[in-house]
Structures are given as C-alpha cells and as structure tokens.
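1. Pasting the sequence and the predicted model now:
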Amino acid sequence: MINFLKLFKNKTKIVTLCAAFISVGFSSSAQDKSLTLDQIAKQHHIPAIQLNYQKNGKNHLYQYGKKKLDSNSPIDQNTVFQAASLTKVVATYTFLRLMDKGLIELDKPLWSYYQYDRLANNPNRDKITARMVLTHRTGFLNWEGDVPSDAWRKSPLTSQFEPGTDYMYSGEGFYFLQETMEHITGKSFQQLVEEEVLIPMKMKNSAIVWKDELETNAAYGHYEDNKPRKLGKYRKSNAAYTLYTTAEDYSNFISKYIFDGFGLKKKTHQLALSRLAEAKKGKEISPDDKYVPCALGMRIQINELGTAYWHTGSNPGFRCFFLAYPKSKEILVAFTNTDNGFVAIPDILALFLNNNQTFWMYKWRQGELD
C-alpha cells in the first residue's frame, strides 16, 4: 500500500488522488496501476507517460495520453520518445565494448588518441581521460554554446577546474569521447551504437539519430503549459542526448547491461557498476551527495534497500528516468513528453516500487542532473 504521508506534500493532492485510488479499488493489479497512472498524469498535466516496470525479466508495460496534445493520436508501447541524457548510458556501454576490444583505455588521456580541435588552446587538453568523462570530472561546462549548431562545434572548450579534481555534469565531455571513439575506429557514432548496442540487444524501436520512419509513431515534446513543440529531429548523433527509444527497449538494455553484463568481460562489468567518484549538488558539498555517487556513465542510489542505479534525462519537451535494483531484479523506466515531467517522479516511484525507502534519485535534485 502506498505511504500517502510520504508521497504527497499538500492536502489538495491527498484528496484528489485518494479519491482516485478509492474509485478504482486500488490494489496491485495491472489494471488498477494503469488507472492510477492515468490519474497521476492528469493530476500533473502530463500529455503522455510511457512506462515499463520490469521484474525478473518480465515486462509490465503501461501507457497513457497522446503523442501530441492537440491531436487524437494516442501513444502505444511502440511510440518513440527522446531518451535525452539516458543516451549517456548507451554511450558508456559502447565505450566499454571498445575498451574490451583493446581499442581504448579508461585512464589514458583522450588527447593521445585524438587531437580535438576545440581543445587546441586548452592547457588541460592532455589530462582528460575517459574515466573523467564518464564520472563528470573533466572540468567542462555542460554545454558551451548553442548545441548542435556549427558555431557551437567551432567554439573552444574551457576548463572550469583542473580535470579530475572536482565534479561538474558535462555533456561536452561525452561528445569529446564520441569523436575520439569515431576517430580510433573509423566509424560514425551511429554505426558504433548500432553495431555494439541496438542490433545485438534487439532494440528494434530505437535509433541514435532521427530516421524518417520514426515519424509515424513519435511523441512530440511539450512546453510546461502543454503547448506542443515542433517534432525534434536530431540528424547528427550526440552521445549525450540523441537516442530515440521506448520504455520496453530501454528496460531490456538496462537489464542486459546492468544485471547480466551482456557482451562485457566480467571485470569490466564489475568496474562499470563500482562507486568511482562523488557527485555534488551545487558548488559546495552537500550531506546528500554521498547517497548518489557516480558509477561509469550513471549514478548509484544508496538507501535503506541497498544499491540501485539510475539516470534521468532532460531534453526540450521531454523528461525521463530509469531506476534499476540488481538485488531484486527490478527496473522502472518512464518517459514523459513535457518539460514538467519530473514532478510526477515521486508518485510513479511510489506506485510501482517499495515506498519504504528514500528515493535519493529524486530527492537529491528533484530529478535534475545538470
């Protein structure tokens, strides 16, 4: 049963959602969960939610709402959403595959593989390693300029601190790693992701760049006031944010990667899941930081139930997250198509997971990473 006092912060929400639970005779059934998820979406004015709760490899798929609010086209389990920064976990796995092949090392400066032109005048250019990229310790800002414009690609990268000495969430680091992987393999990042991830993991409804065939069943993003955005079509891949996928596809990827170590050497899989660096909520260290340290390319949640792994995603018009528990073999993946999507995270977590725990993945910064 959901702990209402923990889940809700004000009387209005309690009255509204308690009424919803009573009206459906709330229980653990899939039908009741579906009805409750619908109510959560309506309560938070979210145009659509696509969700998968996976337990011991079995998928429980849910979907509510429309691809575009001013249309009559409902989403289904195959509707493609922007995965935003959940892309970084796919990029990390791609890197690990190349590392296992002996093509790149975790702690060798990336500059020794590839002289990235945006670092030509940066005095720290030969200090940055893949480990620093994957734990957000490069010293780069999240983005410098208007991504993905030509002006952005030509802009110099600056260091906010000496690489490896502090934490700062950075998409720029992932893009540097992407171009390094492309250089050493002679393949595009799209080809690498398809060969190392999408094809072997049978992610048939996923793509790392926009493909026109996605348009027939793609979700539109929305502003906070629910005004639809233009359909986002990323024609150039970016390791930080351009994955298009479904909750089912992404859950299966997380299961194979985190739970099974699919395609990885045993020591590589263990390393990927290790606590390798600390995160910071702001400029100063917070007592909460210790509950969300960095693994490679994702975060760890440490709470009353032990260790889980998570990441959130935030693209214009989209908010999403995954949370995975290796011990209980549980995965929760949710995609929303609105800038306001993160407000529903506590309700969604409480509906599907054991609510007698602290969900640091939300409490730490209300879902935001950058």
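-> Perfect, I can see it now. Numbers count the residues shown, from 1 in each chain.
2. alpha carbons only for contacts and neighbour counts from here, please
-> Noted.
3. And the strands in the stretch 201-350 of the chain, which stretches?
-> 244-245, 294-295, 298-303, 306-315, 318-325, 330-336 (DSSP state E, counting those that start in this stretch).
4. what's the distance between the residue nearest the centre of the chain and residue 162?
-> The centroid of the chain falls nearest to residue 86 when counting by C-alpha atoms, centre = their mean (2.3 Å). Distance, residue 86 to residue 162, by C-alpha to C-alpha, to the nearest Å: 27 Å.
5. residues near residue 55, how many?
-> 16 (other C-alpha atoms under 10 Å).
6. same check, this time on residue 356
-> 12.
7. and it, that's in a helix?
-> No - the assignment for residue 356, made by DSSP: H, G, I helix; E, B strand; the rest coil, is coil rather than a helix.
8. Put this next to the previous one:
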Amino acid sequence: MKNKIINCLSKFVCLVMATMIFDHSVNAQLKPISSDEYVSELDKKVSAWLDEFIVPGAALALIDNGKIILQKGYGYADIKNKVTVNGKTGFNIGSISKTVAAWGVLKLVEEGKIELDSPAENYLTRWHLPESEYDVNKVTVRRLLSHTAGLSLHGYPGWSPSDTLPTIEQSLSGKNNGPGDVRMIMEPGTKWKYSGGGYTILQLIIEEVTGQKFADYMQAEILNPLGMTNSSYTIDDKILSASSLEHNGYGEVIPFELFTAEAAAGLHTTIEDFVLFAMASLNVPNGLVADQSILEQSTIKLMTSPAPAANGRYGLGYGIDSIQNSQAVLVGHGGANTGWHAYLRVNQQTGDGFAMITNGGSGHNVYRQAYCDWVNWKLGVSLGNRCIKTITPLLINAIRREGIDAAIARYKKMKETKSEDYFFSEGALNNFGYELLRSNKVKEAIEIFKLNVEEYPESGNVYDSLGEAYMVDGNNELAIKNYEKSISLDPENTNGVEMLKKLKNQ
C-alpha cells in the first residue's frame, strides 16, 4: 500500500516517529563537557550525518538554560548552485505546523471567542462532519487539539505547484490527494488517534470565528508577535525566494509541495524563527521573544500537559516525551513531509531546547542522531534502541556503487551480522521502495518490494506495494497476483480491492 511521506506522526506518531530510530554511536554516556565544547563536537557530527544519510542540508538550534547556544545552518539549500543553508533559509516543518496552529486556537480561547469544551459544530457553517453512529457534539475543540475526537485522516500528501489547490471544505470532504474525507470513526473522547484532518477542522474554525484567512490570522496574531517574520503559512514569492529546495532520499531535488491543510502541514520557517517558537514554548521569561503576552503562561502549561484520553503522550498541540531513566519530560512535536523533516523538543523544567530542520527525504535520520546525542549530553542517559540507525542509506549507496543485487546481498549480510546496530523493518523497506518508485527506478523498486515480501510474508501491505510496482511496470498479471494475495491476508485492504477491480476491467 502506498506509503507516502506525509505530514503526520507515523505509526508510532510523528511526534515520537522522530525518536524511533537513532544511533548506537551516541548510546554511551558522554563525559560532562561545557556547552562550548559540546557545540564544537556536535558541529562535526552533524556534517558527517548529512553525508551518511544523503541529506543536502539542515539547520540546528540549541537552547541551554534559557539561552541560545547554537543557531547554525549546515550543508546546502541548493547543491547545484552552491547555496548554503543559513539562519534565514526556509524549510517546511510538517506537523509542527499543528503546534503553532494550536497557539492560534488557544489565543481565541483566551479571548472568549472559542470554548475548549464546546462542540466544533458550534463554530462551523461552511462544512459539517458527516452523519455517523457517533454523537457529533462530542467532537469538541479540546479533543480536536489533542487528537482524541475519534476522527479519520492521519495525514496529508502535498500538492505540486502546478495543481489547483482545493478549498478547505473540499479537502475535508475528500479532495485532498489521497487520504479521503474527515469523518467520525470511533467514540470521541475515548482514545488517542492522530488526525491531521482534525487540525483542518480547527483551521476552518479559526476562519469562521475571525472572518479572516487562516494564514493571515496566524501571521498577524501569532507569528509576527513572536518575531517569526520570515515564517508563513502562505507560500508566496518572499517565502519561495528564501526557501531551500526539497530532496528525496537520494538527495535529488523534487517538486515543491503546497498544502490546503495549512494548519496540519503548511508552515514554512527558518531556524532563526523556529528557535523563537522553541523559546516561547519553554514558558519562561527570556527576553528574546518579541511579545511575551501572546498566551498566558497558564495556557502554555495547559497545552503542554497531558490531555484526557491521550495516554499521557499528548497535550493541546504538543507531544509529551518522558525520558526513560530520568525525571525529564520534554514537550514538542515532530514533522515530516516529502523532502522535509523537522523536530522540536524543550525541557520546561531546565530551560533547555532542541530544534532542527532538514531538507532531505532521510532528514529524520539526521535529527534523530542529533537529538539522541543532545539528550545524552543534557541528561546523561541513553535512548537505547531509539538510537539505532536505519539501514536505508546503506542500501542507497550500495545500489549506486554496485547495483540492486549487491545492495540486497548487503542488506541480508548486515541483518545477519549487524542486527543490533541497524534498524530493519517492513516499513523502512516499504518507504525505500516507494522512494525508488517516485524516482522512476521501477526495476529496483520491484526488487526491494520482493525483498520485503520475502522478509514479511504474512503482511498484506508488502504484497499490495509489490502489486503497485508491477502495475507501474506494466506487468498486470503479476500485479493482479500480488493484489489478490494482499487482500487474502488483509480483507480490509480497500486500496487493493479498488486496484484489483481496475486491473481486471482493463
């Protein structure tokens, strides 16, 4: 089944997706060193990680005891023209857009224009949730913010610059490039289930309540007052002129993506601006933010505290990460869109923070290494298996040097001899296969999907993906065979059912 990199928290959540695969090289506890010494060491590591994971560029900021100790760009925004990343280079930050959008909602709550526990329907006239077996009045603003409203639609793929973007209402009704409409699929208030669609409802609520475009409201009421004047939910000429290019897992330039679902996925920012938001999220007076009165400290505390039914992992727009073997609780979010990866975590108890943005399909590997290293330095603890490297970049380099057969042989050898040092998973292979497919390397994609079938023969998803690759290659007979196998293993695979009908009717 097609696994696009979409703004979302992935199967374990984008907010924690960011911490699933880290590096053993940072597992050993570091000796106590000063911030200057640490920044000097980290500088060298970041450049090495960019090379290792085939990511052209990144920008990183660190906060230590309420002060910014690092704010720097690494690598390239545009390799061909030798444009390096600097403090004003723009990056999309994926689902961290939700965290910033939550500030916009909570500002309206403070002003008495929205009530957290009122039904979302009270504020909607332009679109309404479809009828279902569940009570629509239980879909409250608080539950939308905390992903406990029982809604569908995990995340969004983007649109290309040549596409005509749908309206918010059209997107909510299913015209959104793939993921379907937003509807109630479980009892609201009973379970945490990530829904980017819920944040598109919040985007619409902001427009309904204020009478303004979402992006205009956010610029005037949140971004500009925070000093984030080079950030925007509107991708205009100013934003594009300062933006990095975006790249796939091969480090190749890919088309720029646009989003109707701005609140869920559309914020573009720079590291200079991003660190200002990190400082504001610390919820302590610091003197660096242009306007400290945007939200009350009590409101930020509410946003960064566990919400009901969120299993302690999520507040109102913020993910909550309790670090094992320590007393630390870090709050923030992760973000991923095709070609972009970003990560934010702050420790409100100590005034420390980590913010990183990257411009490559494997950028999550870079910030995971950096974050794991930083946690080790700040807290003196290892994140253990959360620090294991992904195997995918090794496969990419092996394909480049020796071809697909050698790459697969390398994978099998590494799994046999280095299983504790690298992260091997069905999802990683599946995503890599789609990277190849998107790069028109169809034959190589087929071989990777075949490897995934060999490794995970009881998964319906791997056969679905192989079926799609065969379909792209024009081999309908094998496409049908694999889709049929996928459906036999996973009868609820609606994508496979639809593709099978399409193939058999040709």
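-> Ah, there it is. Computed from a prediction, not measured in an experiment: that's the story for all the values here.
9. Let me see the TM-score of these two.
-> Put the two chains on top of each other and the TM-score (TM-score structural alignment, normalised by the length of the first structure) is 0.81; 336 aligned residues with a C-alpha RMSD of 3.0 Å.
10. who's in contact with the counterpart of the residue nearest to the centre of the first structure in the second structure?
-> Mapped onto the second structure by TM-score structural alignment, residue 86 of the first structure lines up with residue 96. Neighbour list for residue 96 of the second structure: 264-265, 267, 333-335, 342-344 [criterion: C-alpha atoms under 8 Å, 6 or more residues apart in numbering].
11. from these, which is closest to residue 62 of the second structure?
-> residue 344 (10.2 Å; C-alpha to C-alpha).
12. What residue in the first structure is paired with that closest one?
-> Aligned partner of residue 344 of the second structure by TM-score structural alignment: residue 322.
13. Leaving out the residues flanking it, which one is nearest to that match?
-> residue 333 (4.3 Å; C-alpha to C-alpha, 6 or more residues apart in numbering).
14. The second structure: which residue goes with the one you found?
-> Residue 333 of the first structure maps onto residue 355 in the second structure, by TM-score structural alignment.
15. ditto for residue 95 of the first structure
-> Per TM-score structural alignment, residue 95 of the first structure is aligned with residue 105.
16. Okay, that match and residue 199 of the second structure: tell me how far apart.
-> Residue 105 of the second structure is 10 Å from residue 199 of the second structure, by C-alpha to C-alpha.
17. Looking at those two, which one has more neighbours?
-> Each of residue 105 of the second structure and residue 199 has its neighbours counted (other C-alpha under 10 Å); residue 199 has more, 29 against 24.
18. What range does the helix or strand where the more buried one lies cover in the first structure?
-> Per DSSP states H and E: residue 199 of the second structure is located in helix 196-210. Helix 196-210 of the second structure corresponds to residues 171-185 in the first structure, going by TM-score structural alignment.
19. Mind reading off the mean deviation between the matching stretch and the second structure?
-> Its matched residues in the second structure lie on average 0.8 Å from stretch 171-185 of the first structure after superposition (mean C-alpha distance after the TM-score superposition for the first structure).
20. List the buried residues of that stretch.
-> For stretch 171-185 of the first structure, the neighbour count (16 or more other C-alpha atoms under 10 Å) marks 171-183 as buried.
21. Could you do stretch 310-320 of the first structure as well?
-> 310-315, 317-320.
22. Tabulate those residues (JSON lines), appending distance to residue 30 of the first structure.
-> Formatted as JSON lines, those follow (distance: C-alpha to C-alpha, whole Å):
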{"residue": "310", "distance to residue 30 of the first structure": "24"}
{"residue": "311", "distance to residue 30 of the first structure": "25"}
{"residue": "312", "distance to residue 30 of the first structure": "25"}
{"residue": "313", "distance to residue 30 of the first structure": "26"}
{"residue": "314", "distance to residue 30 of the first structure": "28"}
{"residue": "315", "distance to residue 30 of the first structure": "30"}
{"residue": "317", "distance to residue 30 of the first structure": "28"}
{"residue": "318", "distance to residue 30 of the first structure": "25"}
{"residue": "319", "distance to residue 30 of the first structure": "24"}
{"residue": "320", "distance to residue 30 of the first structure": "21"}
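23. and the two most separated of these?
-> 310 and 317, at 20.6 Å, using C-alpha to C-alpha across those.
24. Tell me who's in contact with residue 410 of the second structure.
-> Per C-alpha under 8 Å, 6+ apart, neighbours of residue 410 of the second structure: 395, 398.
25. residue in the first structure matching it?
-> Aligned partner of residue 410 of the second structure by TM-score structural alignment: none.
26. gap between residue 410 of the second structure and residue 273 of the second structure?
-> Distance from residue 410 of the second structure to residue 273 of the second structure, by C-alpha to C-alpha: 42 Å.
27. With residue 461 of the second structure instead?
-> From residue 461 of the second structure to residue 273 of the second structure the distance is 40 Å (C-alpha to C-alpha).
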